[in-house]
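Trainee: Kindly return the folded structure for what I paste below:
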Amino acid sequence: LNGKVDRRSLPIPDFSQLPHRLEFTAPQTETEYRIVKIWSEVMKCDRISIHDNFFELGGHSLLATRVISKLRQTLQIELPIQSLFEYPTVAGWAKHIDLVLWFGRDAVDLAAVKNTEEIEI
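Mentor: Predicted coordinates:
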C-alpha cells in the first residue's frame, strides 16, 4: 500500500442524514433557485435548503471552483471564489450576488470596506 485512499472505492456519501437537514426552506428568489440548482448539479445532492452551508454539505475548494464557473455561465457574473467562503449558505450568497448584480462588484466591495471602517473599538 502506498498510503493513498482509493476514492472510487468509497461509498457515496448520504447527505440526507446530516443533522442540519432537519429543517428545509425552499428557494424564494430567482437567485436562490439558481444557486440551489448549481449546487445540486455540482454536489449531486437532490434537496438543498437555502440555509444549508456549502462546506457542511461536503463542499471543498475544487467543488467551489466548479460552482463559481457554473454561476459565471448562468448569471454572467464574475465572482471570486472567496465570496463562497464568506457567504457559504444559499441565502447569504444569493443576497451578496443580488447586491453585486444591482450595484456592481466594486460598489459592494467598497461598501464592505466602509462598514468595517465605521466600527469603533
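
Trainee: all contacts plus neighbour counts: C-alpha atoms, from now on.
Mentor: OK.

Trainee: Give the buried residues for the helix or strand where R66 lies.
Mentor: Applying DSSP states H and E as the criterion places R66 in helix 61-75. By neighbour count with 16 or more other C-alpha atoms under 10 Å, helix 61-75 contains the buried residues L63, A64, R66, V67, I68, S69, K70, L71.

Trainee: Could you verify my assumption that the fifth one touches Q82?
Mentor: No. Between I68 and Q82 there is no contact under C-alpha atoms under 8 Å: 9.9 Å.

Trainee: State the distance from T74 to V67.
Mentor: 10 Å (C-alpha to C-alpha, to the nearest Å).

Trainee: for the chain, what spans make up the helices?
Mentor: 30-43, 61-75, 82-86, 90-103, 105-117 (DSSP state H).

Trainee: Which of those helices sits closest to N53?
Mentor: helix 90-103 (7.2 Å; C-alpha to C-alpha).

Trainee: okay, the angle between that closest one and helix 30-43?
Mentor: 120 degrees (axes from the mean of the first three to the mean of the last three C-alpha atoms, to 10 degrees).

Trainee: Quick one: end-to-end distance for stretch 54-63.
Mentor: Start-to-end, stretch 54-63 (C-alpha to C-alpha) is 9 Å.

Trainee: which parts of that stretch are buried?
Mentor: Using 16+ other C-alpha under 10 Å as the test for burial, stretch 54-63 gives F54, L57, G59, L63.

Trainee: List of residues touching that stretch?
Mentor: Contact with stretch 54-63 is made by F15, V42, M43, P88, T89, V90, as judged by C-alpha atoms under 8 Å, 6 or more residues apart in numbering.

Trainee: run this one through as well so I can compare:
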Amino acid sequence: MMPQTLTFIDEMPLTPNGKVDSHALLRLTKSNEDEVENTAQTSAQILISNIWRQVLHLDHLSINDNFFALGGHSVLAVRILSKVQSVFKCNITLRQFFIEPNVLGLTNLIEDCLGGSEIVNDIAWVYDLVADLPLEEVMLLLEEQDDDF
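Mentor: Okay, here's the model as predicted:
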C-alpha cells in the first residue's frame, strides 16, 4: 500500500503523557489536504487570486478565504471589482460580491456572467499572456493571429 501524501514535520506531536498524539497527526494531514484543495487551480482563479493579493497586500491566499477576514472593506472591494471589470468586461455588483466574498465565489459570478468557465479561463490565460507586454508586441501577436485565420 502506498501513501497518498507525505507530510514532513519537525517533531512528532506528543500527548501530555509523552506518547505520540495520533489526533494531532491527523489534523496535520487534513490541513495539508485542505491547503492543496484551496489553492487556485484554473487560470481564472489564479488571476483573481493575484488581483486579491495585490489589492490586499497579501503573500498567500486560499480560494475560500473570506475577503473581510483578510482585512477587506468596501473600498478595497470596489478596487477588486474594478480590476475584474477591466479584465473580464463583466459587471459584478458589490451586493453580489458580499454574498460570497471569496475568490471561488467571485470566479463563479464571472463564469455566470460570461456563460461558463471555458471562456473565463481563456480570457484569464490571454490576459496573463499579454498583461506585461508593450502595446506594439500585443498588436504584432494579434496580427499574427489574423494571418492564421
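
Trainee: Once they're superposed, tell me the TM-score.
Mentor: Here the TM-score for the pair of chains, by TM-score structural alignment, normalised by the length of structure 1, is 0.62; 82 aligned residues with a C-alpha RMSD of 1.6 Å.

Trainee: thinking again about what came up before, neighbour-wise, which of the contacts of stretch 54-63 of structure 1 leads?
Mentor: For these, counting by other C-alpha atoms under 10 Å, the largest number of neighbours falls to V90: 25 neighbours.

Trainee: quick one, what contacts that residue?
Mentor: Residues in contact with V90 of structure 1 (C-alpha under 8 Å, 6+ apart) are E32, I35, V36, S49, I50, H51, D52, N53, F54.

Trainee: change it to 7 Å
Mentor: For V90 of structure 1, the contacting residues are E32, I35, V36, I50, H51, D52, by C-alpha atoms under 7 Å, 6 or more residues apart in numbering.

Trainee: Which of those are still contacts in structure 2?
Mentor: Retained in structure 2 (both residues aligned by TM-score structural alignment, their matches' C-alpha atoms under 7 Å) from these: E32, I35, V36, I50, H51.

Trainee: what's the matching residue for the last one over in structure 2?
Mentor: With TM-score structural alignment as the criterion, the equivalent of H51 of structure 1 in structure 2 is N64.

Trainee: The closest residue to its match other than its chain neighbours and G72 of structure 2, how far apart?
Mentor: In space, and not counting its chain neighbours, N64 of structure 2 is closest to N102: 5.4 Å by C-alpha to C-alpha, 6 or more residues apart in numbering. As judged by C-alpha to C-alpha, N102 of structure 2 and G72 of structure 2 stand 11 Å apart.

Trainee: go on, S49 of structure 2?
Mentor: 14 Å.

Trainee: Same check on V103 of structure 2?
Mentor: 13 Å.

Trainee: check contacts around E111 of structure 2.
Mentor: S117, V120.

Trainee: In structure 2, what sits opposite L99 of structure 1 in the alignment?
Mentor: Residue pairing (TM-score structural alignment): L99 of structure 1 is matched to D112 of structure 2.

Trainee: actually L62 of structure 1, sorry about that
Mentor: Mapped onto structure 2 by TM-score structural alignment, L62 of structure 1 lines up with V75.

Trainee: ok, average deviation of the helix holding R66 of structure 1 from structure 2?
Mentor: Its aligned residues in structure 2 lie a mean 0.7 Å from helix 61-75 of structure 1 after superposition (mean C-alpha distance after the TM-score superposition for structure 1).

Trainee: Return the residues in contact with the closest residue to F24 of structure 1 other than its chain neighbours.
Mentor: Counting by C-alpha to C-alpha, 6+ apart, S49 is the residue found nearest to F24 of structure 1 once chain neighbours are left out, at 5.1 Å. By C-alpha under 7 Å, 6+ apart, S49 of structure 1 lies in contact with F24, T25, A26.

Trainee: The same query, at a cut-off of 8 Å, please.
Mentor: S49 of structure 1 makes contacts with R21, E23, F24, T25, A26, P27, V36, V90, as judged by C-alpha under 8 Å, 6+ apart.

Trainee: how about a markdown table for these, with distance to E117 of structure 1 added?
Mentor: Compiled in a markdown table, the contacts of S49 of structure 1 are given as follows (distance: C-alpha to C-alpha, whole Å):
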| residue | distance to E117 of structure 1 |
| --- | --- |
| R21 | 37 |
| E23 | 36 |
| F24 | 36 |
| T25 | 34 |
| A26 | 36 |
| P27 | 33 |
| V36 | 33 |
| V90 | 27 |
